[in-house]
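Participant: coordinates only, sequence not included:
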C-alpha cells in the first residue's frame, strides 16, 4: 500500500526547512492510529486546504531505516513493556533517499510528552562511535539515567514515510507503510493494506484525530521497536500489544 495518491499531490509541497520551521515538534505528544485503505482518501480530503506535504526532489514518500540499540537483556524494551514512567529508546535513523543518518534518543517526559534529542551520526547505522557515546552520556545524564551497558543493535525497522504538516504549525501527521521488523534472525512485515499514522502535536486532540474518531478509529499503543521484538519473539512478553500486533501482522 502507498499513500502516493492524487490527494497527496494536491497538497502544498514543503521543503524540510519549511517543515522544521512550521512544526519541528521535537517536544510533543504523539498518538498513533492504525488505519485501513478506505480511510486515507477521507483524511486527505480533510487536509486539502490546511496541510502541506514534505517534498524533496519531487518525492513525497521516503525510505527510513532505524537500528535500535539495547542491552543483551533488552532493558529499554522491558521498560517500555512495563510502562515505566521514565523510559527512553536509543536508535540510529537512516534516511535512505538522502544518505543521512541521525543518532536519536527519545525520552519519556512528564504527562506522556516525548522529548526527542538527535544529532548527525558519524558512523555506520547502529555503531557507537566516540561522538555517539558522548552524546548518549550527555542526554541520559541530564535525564537522570545511567547509560546502559553494553549496547548493541537489537532490532531494525524499515518502512516508507509520507509527512503531512498543518500550515498553522500545530500538527504533524506521519503516514508509514511497508513496515518490516527484524529482531535477531526473525522478520515480520506489516500488512500492506494498513497505514500507521502518528499524530504529533503540543495540543489536545487535533482536528485530524476528531475526524478519525468519527470514523471509529481510536489511538493505539504501538512502538515500532516493541513490535519488532514482540511480533518476532513471543517469549519476550508483548501481551499488552497483542491485539494491535495481531491486526497488523499476519500469522
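Facilitator: Done, it's in. This one's a predicted model, so the numbers in the text were calculated from it and none came from an experiment.

Participant: every contact and neighbour count from this point should use C-alpha atoms.
Facilitator: Noted.

Participant: which stretches in the chain count as helices?
Facilitator: Along the chain, counting by DSSP state H, helices occupy 6-9, 16-23, 40-47, 75-81, 130-143, 207-214, 224-230, 242-248.

Participant: okay if I get the ones you listed as TSV plus distance to residue 156?
Facilitator: Listed next are those as TSV, based on distance: least, CA to CA, whole Å:
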stretch	distance to residue 156
helix 6-9	28
helix 16-23	25
helix 40-47	27
helix 75-81	13
helix 130-143	18
helix 207-214	29
helix 224-230	7
helix 242-248	17
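
Participant: for residue 202, which residues are in contact?
Facilitator: 25, 27-29, 170-171 (CA atoms under 8 Å, 6 or more residues apart in numbering).

Participant: among those residues, which ones are in strands?
Facilitator: 27-29 (DSSP state E).

Participant: got the residues you listed as TSV, with neighbour count and distance to residue 229 columns?
Facilitator: Formatted as TSV, those follow (neighbours: other CA atoms under 10 Å; distance: CA to CA, whole Å):
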residue	neighbour count	distance to residue 229
27	17	26
28	19	25
29	20	24
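
Participant: CSV please, covering these and showing distance to residue 182.
Facilitator: Output for these, formatted as CSV (distance: CA to CA, whole Å):
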residue, distance to residue 182
27, 28
28, 28
29, 27
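
Participant: one step back: looking at the helices of the chain, which is closest to residue 178?
Facilitator: helix 242-248 (11.0 Å; CA to CA).

Participant: on contacts alone, who are the packing partners of the closest one?
Facilitator: The contact analysis (3 or more CA pairs under 8 Å, 6 or more residues apart in numbering; DSSP states H and E) places helix 242-248 against no helix or strand.

Participant: got a list of contacts for that helix?
Facilitator: So helix 242-248 is in contact with 190-191, 194, 220-222, 227, 231, going by CA under 8 Å, 6+ apart.

Participant: weed out the non-buried ones from those.
Facilitator: Neighbour counting with 16 or more other CA atoms under 10 Å marks 190-191, 194, 222, 227, 231 as buried within these.

Participant: which of those lies closest to residue 203?
Facilitator: Among those, and counting by CA to CA, the member closest to residue 203 is residue 222, at 20.2 Å.

Participant: next, count neighbours for residue 188.
Facilitator: 19 (other CA atoms under 10 Å).

Participant: ugh, wrong one, I meant residue 135
Facilitator: 18.

Participant: and the strands in the chain, which stretches?
Facilitator: According to DSSP E, the strands that the chain contains are 12-14, 27-36, 51-54, 62-70, 88-95, 100-108, 114-120, 152-166, 172-183, 186-189, 194-201.

Participant: another one to put next to it:
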C-alpha cells in the first residue's frame, strides 16, 4: 500500500466495528463509481474531516476473500448482465482481518434496492449443511446442490461512515480474480467506490461531495466482470462497454505517470 494513502488514512477519526452496526444497511440503495487508483489520495483528502474510517485490530485497510457460487449454466451471471429484476448473487465472504466467514445472498429488488441476507458459514466446507441448505432454499429458486464455486475474488477495502449520517462508503482496491480451472486476472490500477445508503443517493451528502471530484456513477459488478475476464460465456459481450471503461481508467493511470 502506498505510504501516502496510509498517512492520510491515519489522519481520519476512526470508528469501531461495533459502532458500525447502526449502518449495516442490509436493505439499501447502492451507487458505484470507478476511478484510477492513483487518485485515491486526492479523494481521501476531500473526505478528511467529513467521514470516519473503520479500524479493526489497529488496521484501517481490511482484506476480503469472496467465493461466488453459480449454476453450471451461470444463471446468476446471466440474470445480472441482462439486468433482470430480482436477480441474485450467492457467495461466501471471508473477512480476513477478523477471520469471520459468511454465506451471503444479495438480491436486487424491482425498486432498485439491494437486500442482503447472511449466516455464518465457511467456504471450506465441501457441501452445505442443513442450516445453509434451508437458508438458500427460502431465498433462491435454484437447487442448492446446483450451486458451485465459479469465481474467487480478493480485494482490500477501506470503509467510511459519516459522523451523523447513516450512509456508508467503501473503497475497494488491489482487486484480483481466480477461477477453479486456474485462470487469474487483476485490476491493480482501478479502485471501486461504493455509496450505500437507506434513501436515494441523490440526497446523500457524499453524492454531493463526490461531484467536486468529477467522477460519476456507473453500474459495476465485481462478480460479472471477473466472470467475463475468466470464463467464456455467451453473454459476456454485454459487458464490453464496462471492459472498455476499465481500459480507459488504466490508460488514465498510466498517462498520469508518464506526464
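Facilitator: Looks like it came in fine. As the structure is a computational prediction, the values presented were derived from the model and not from experiment.

Participant: TM-score of the superposition?
Facilitator: Scored against TM-score structural alignment, normalised by the length of structure 1, the superposed chains reach a TM-score of 0.88; 245 aligned residues with a CA RMSD of 2.3 Å.

Participant: with residue 67 of structure 1 as the reference, name the closest of the helices of structure 1.
Facilitator: It is, among the helices of structure 1 and with distance given as CA to CA, helix 224-230, at 9.0 Å.

Participant: what range in structure 2 does that closest one sit on?
Facilitator: Mapped onto structure 2 using TM-score structural alignment, helix 224-230 of structure 1 spans residues 222-228.

Participant: what residues of the matching stretch count as buried?
Facilitator: 223-228.

Participant: the closest residue to residue 249 of structure 1 other than its chain neighbours and residue 216 of structure 1, how far apart?
Facilitator: Once flanking residues are discounted, residue 249 of structure 1 sits nearest to residue 190: 4.9 Å by CA to CA, 6 or more residues apart in numbering. Distance, residue 190 of structure 1 to residue 216 of structure 1, using CA to CA, to the nearest Å: 21 Å.

Participant: what does residue 185 of structure 1 give?
Facilitator: In terms of CA to CA, residue 185 of structure 1 sits 37 Å off from residue 216 of structure 1.

Participant: of the strands of structure 1, flag the one that's most buried.
Facilitator: strand 51-54 (a mean of 24; mean count of other CA atoms under 10 Å).

Participant: just to revisit the earlier point, in TSV: the strands of structure 1, plus distance to residue 80 of structure 1.
Facilitator: Putting the strands of structure 1 into TSV (distance: least, CA to CA, whole Å) gives the following:
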stretch	distance to residue 80 of structure 1
strand 12-14	34
strand 27-36	15
strand 51-54	30
strand 62-70	12
strand 88-95	8
strand 100-108	10
strand 114-120	13
strand 152-166	14
strand 172-183	16
strand 186-189	20
strand 194-201	18
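
Participant: and of the helices of structure 1, who's closest to residue 56 of structure 1?
Facilitator: helix 16-23 (7.5 Å).

Participant: got a list of contacts for stretch 181-195 of structure 2?
Facilitator: In contact with stretch 181-195 of structure 2 (CA under 8 Å, 6+ apart) are residues 30-38, 40, 167-178, 201, 206-207, 226, 229-230, 246, 249-250, 253.

Participant: from start to finish, how long is that stretch in a straight line?
Facilitator: By CA to CA, one end of stretch 181-195 of structure 2 lies 33 Å from the other end.

Participant: any idea what residue 91 of structure 2 aligns with in structure 1?
Facilitator: Using TM-score structural alignment, residue 91 of structure 2 sits opposite residue 91 in structure 1.

Participant: ok, now which ones touch its match?
Facilitator: 66-69, 103-105, 126.

Participant: try residue 71 of structure 2
Facilitator: Contacts of residue 71 of structure 2 (CA under 8 Å, 6+ apart): 142, 146-148.

Participant: which of these does structure 1 keep?
Facilitator: Retained in structure 1 (both residues aligned by TM-score structural alignment, their matches' CA atoms under 8 Å) from these: 146-148.

Participant: could those residues be laid out in CSV, adding distance to residue 131 of structure 2?
Facilitator: As requested, those are exported to CSV (distance: CA to CA, whole Å):
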residue, distance to residue 131 of structure 2
146, 17
147, 16
148, 17
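
Participant: one step back: now the two most distant members of the buried residues of stretch 222-228 of structure 2.
Facilitator: Going by CA to CA, the pair spanning those furthest: 223 and 228, at 8.7 Å.

Participant: ok so, going back, tell me which of the contacts of residue 91 of structure 1 you also see in structure 2.
Facilitator: Under both residues aligned by TM-score structural alignment, their matches' CA under 8 Å, what those keep in structure 2 comes to 66-69, 103-105.

Participant: between those residues, which is nearest residue 142 of structure 1?
Facilitator: Among these, and counting by CA to CA, the member closest to residue 142 of structure 1 is residue 105, at 12.1 Å.

Participant: with adjacent residues omitted, what lies nearest to residue 109 of structure 2?
Facilitator: residue 86 (5.1 Å).

Participant: ditto for residue 87 of structure 1
Facilitator: With CA to CA, 6+ apart, the residue lying closest to residue 87 of structure 1 is residue 108, at 5.4 Å.

Participant: distance of the one you found relative to residue 29 of structure 1?
Facilitator: 10 Å.

Participant: overlap of the contact sets of these two?
Facilitator: residue 114.

Participant: could you find the counterpart of residue 169 of structure 2 in structure 1?
Facilitator: By TM-score structural alignment, residue 169 of structure 2 lines up with residue 173.

Participant: that match contacts residue 165, doesn't it?
Facilitator: Yes: the pair residue 173 of structure 1 / residue 165 is scored as a contact, 6.3 Å apart, by CA atoms under 8 Å.

Participant: who touches both of those two?
Facilitator: Joint contacts of residue 173 of structure 1 and residue 165 (CA under 8 Å, 6+ apart) do not exist.

Participant: what residues does stretch 165-176 of structure 2 touch?
Facilitator: Taking CA under 8 Å, 6+ apart as the rule, stretch 165-176 of structure 2 contacts 22-23, 37, 153-162, 184-198, 204.

Participant: same check on stretch 144-152 of structure 2?
Facilitator: 65-72, 128, 133, 136-137, 177-180, 223, 226-227.

Participant: and with 6 Å instead?
Facilitator: With CA atoms under 6 Å, 6 or more residues apart in numbering as the test, stretch 144-152 of structure 2 has contacts from 66-71, 177-179.
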